[in-house]
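*Asks:* no FASTA, just this:
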């Protein structure tokens, strides 16, 4: 898969002296509002390893936030994107189109849930895809209201900040936000007052009641939900919740939008997380894992809904860039060839077994959850369910110092999330989990 040796190596402090020099340059030149989880500067990456400027090799449990699922230098992605670079970098699909864009849309029609006629439009980022899903839903329904859910994350543009639940760091000080956005409860099993077994039925009833009473179902253009909530803490809505919301949308002429930007493309052990409960979204938004690290996103959905926007109403200069489309075709080729859905399921099996043992040993682990290679642990204060962001940060720091890259998330900042590349070797996966266990022992 990659020429980069697939072994952890720590030769300096992390970050090392060269990374620290670059960090000083970065501080002088890059806006302070752009953060970094770990200021080690990458020179090479592939498989399950990131190599930095100091020669350290870190085990990658982040995949650039679920982007490099096929690895950060997958052969088919590099081959196809390189060939396209040599032919032409850009023509703008809205000026003179090209086959790669069409081919990506054909693949999306084939891979996304449902056997109805589908069409797609391509963009650059997840937030752009979500914005365009809203535009399309409004054009189709001739309605304005949009319903989103507690703990949801949908992006950093003005409209998607309004859709996103968490204030800090995403929204604070950046308003005013777009109107006609309404937020309702989600079935967060671990924190549902009457327990996870009741969360699906109770939360869906509450959400539907709020939509009906406070907005009026006939005013709602779209409901938008992540089938596994990413930034909010890798929350899997309790069973029954998604089908109930999808059915309510169908009964009321509301466009049901699945935001699969983080959960799509084999990440949860299925092509799309919606498949777990047989959900067939009207529209599905994708990005992150779609193109092996090149900027590309898509809205895919029922042909009659996708065609509701007038000609010229959708698009953008770089949307569906030819090099990014070539990379996406390489990523999809890799996913099929290596059966990355099966790999994701195996990663889940290994991780959940190991993490269950950690939970058994440490009562600060409140919950182990997730599917495929989208796994998280929620950390709490001993003997309670009170969020413990302090220990979460300390654990992440301890992992980073020994060469394991992990990310945090969660509305309360108390979730360690694991997003290893789907091509990671099992030896590296287990070594990473050893390091995590050592971090627990130390913290």
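*Replies:* Sure thing, it's come through. Since the structure is predicted, the reported quantities are computational estimates derived from the model, not experimental observations. Residues are numbered from 1 along each chain as shown.

*Asks:* CA atoms for contacts and neighbours, from now on please.
*Replies:* Noted.

*Asks:* just to check, residue 246 is in contact with residue 257?
*Replies:* No: applying CA atoms under 8 Å as the test, residue 246 and residue 257 come out as separate, 9.1 Å apart.

*Asks:* and these two? Which one has more around it.
*Replies:* residue 257 (28 against 20; other CA atoms under 10 Å).

*Asks:* what about versus this one:
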């Protein structure tokens, strides 16, 4: 088998090159490189230089993983949209797995072909595995693929926070290859938005994570859709540990959930939802079926997912809990933890905006100063006003409540491993200002 793979990748390089020299003044020919990607199984491809200003926030991570990086190759593999739309989510998940493996296969063919020509390259996974052991619960991926794809001209970010390809819409998976060579030409973002402003993704979202006004609740999406992955899996394990016996476990976890988790472990991580993928009509190849008869599209694609009786996983006290009870009363609410517990002060501060529940913050107008001492020292300001959150380094403005905390005690409190009352009695956590603002702050971040 290794000999066959090597022969196939070698032939790809020759076929892509033809009689053309792939190198021009030390750079790699962009058209040749794109043809190689398409011949290797990609459905579309775009190129971005590492120095692009829009990628400044992830450049250090990329260069840390592959210091030779000069060019980022963004590739697309399309999804079969009717499979993605199926009410039976095992059909959709099968498609996700198949295309994910196809994407990994394409990147390997491209890299092996480049290697045969003496060109170095590295690719992060399209999804999993991620760098979990070093980074959870923070940024576990090397390349943020969506911003790269946007810069490579492969689409615009949609309301549902997925890239909308001009032709295939949301029905794509992405991968990025880091390349040591400069290319002769680079792509730019598209100058139009494929989004049809239909808001169907917001209408079908069972956890209320997608809002019509553009807000996206990461915590609610993650808690439900990723119930059988990452933190959701960790919470399931803790339910096993906490159970006194098999009968107690059955009260905590239904038999269907247990068998579903077995399937997840045996055949790959599955999504509980991805309904936003199912209903999105954006893209040249997709929009016709929606625009020709919008009522029929909603009846056939959207309504069945809205009416589906299913369990929605939410954090107690979250916006999602209130939303499901109000909007989808026929769906069952399962109150769980999403397993996200920051293990550093940096992680707490960087992740707070992702976990913030704007509905729970209604009426709160306060500035919080944090001073962390001990093993991890830092100062920060968190301002909550008009159902928004703003986090800054250092102490900015006048504080309504100043919290001084030993860093390890604070992290233990967030993980429910330390008792807040005892921490305050022992002066490991101290406050100055309106103490009523402390529980008001906690209400914005249920766990």
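*Replies:* Arrived safely. Keep in mind the model is a prediction, meaning the values are calculated, not measured.

*Asks:* can you pull the TM-score for these?
*Replies:* Here the superposed chains carry a TM-score of 0.25, computed using TM-score structural alignment, normalised by the length of structure 1; 190 aligned residues with a CA RMSD of 7.4 Å.

*Asks:* and residue 86 of structure 1, how many neighbours does it have?
*Replies:* Neighbours of residue 86 of structure 1 using other CA under 10 Å come to 9.

*Asks:* next, the buried residues of the helix ranked longest in structure 1.
*Replies:* Taking DSSP state H as the criterion, structure 1 has its longest helix at helix 340-361. Within helix 340-361 of structure 1, the residues scored as buried using 16 or more other CA atoms under 10 Å are 340-348, 351-352, 355-356, 358-359.

*Asks:* report all helices and strands that it contacts.
*Replies:* Secondary-structure packing of helix 340-361 of structure 1 (3 or more CA pairs under 8 Å, 6 or more residues apart in numbering; DSSP states H and E): strand 365-371, strand 374-379, helix 426-442.

*Asks:* among these, which is the most enclosed?
*Replies:* When these are scored by mean count of other CA atoms under 10 Å, the highest mean neighbour count falls to strand 374-379 (a mean of 26).

*Asks:* which one of the helices and strands packed on helix 340-361 of structure 1 lies nearest to residue 132 of structure 1?
*Replies:* With CA to CA as the criterion, residue 132 of structure 1 lies closest to strand 374-379 of those, at 25.8 Å.

*Asks:* what angle sits between that closest one and strand 365-371?
*Replies:* 170 degrees (axes from the mean of the first three to the mean of the last three CA atoms, to 10 degrees).

*Asks:* which strands or helices does strand 374-379 of structure 1 pack on?
*Replies:* On a contact count with 3+ CA pairs under 8 Å, 6+ apart, strand 374-379 of structure 1 meets helix 340-361, strand 365-371, helix 389-401, strand 415-418.

*Asks:* I'd like those laid out as CSV, including distance to residue 220 of structure 1.
*Replies:* Compiled in CSV, those are given as follows (distance: least, CA to CA, whole Å):
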stretch, distance to residue 220 of structure 1
helix 340-361, 35
strand 365-371, 30
helix 389-401, 36
strand 415-418, 32
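
*Asks:* between those, which gets nearest to residue 109 of structure 1?
*Replies:* Comparing those under CA to CA, the one sitting nearest is helix 340-361, at 18.2 Å.

*Asks:* excluding chain neighbours, what is closest to residue 119 of structure 1?
*Replies:* residue 303 (5.1 Å; CA to CA, 6 or more residues apart in numbering).

*Asks:* of the helices and strands packed on helix 340-361 of structure 1, which is nearest residue 122 of structure 1?
*Replies:* Across these, residue 122 of structure 1 has its closest neighbour in strand 374-379 (24.8 Å, CA to CA).

*Asks:* ok so, going back, got the helices and strands packed on helix 340-361 of structure 1 as TSV, with distance to residue 58 of structure 1 columns?
*Replies:* Formatted as TSV, these follow (distance: least, CA to CA, whole Å):
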stretch	distance to residue 58 of structure 1
strand 365-371	23
strand 374-379	19
helix 426-442	9
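
*Asks:* how about these, which one is nearest residue 63 of structure 1?
*Replies:* strand 374-379 (10.8 Å).

*Asks:* now do that closest one against helix 389-401, angle only.
*Replies:* Orientation check (the same axes, to 10 degrees): strand 374-379 of structure 1 against helix 389-401 gives 130 degrees.

*Asks:* angle of strand 374-379 of structure 1 against helix 340-361?
*Replies:* Using the same axes, to 10 degrees: strand 374-379 of structure 1 against helix 340-361 is 10 degrees.
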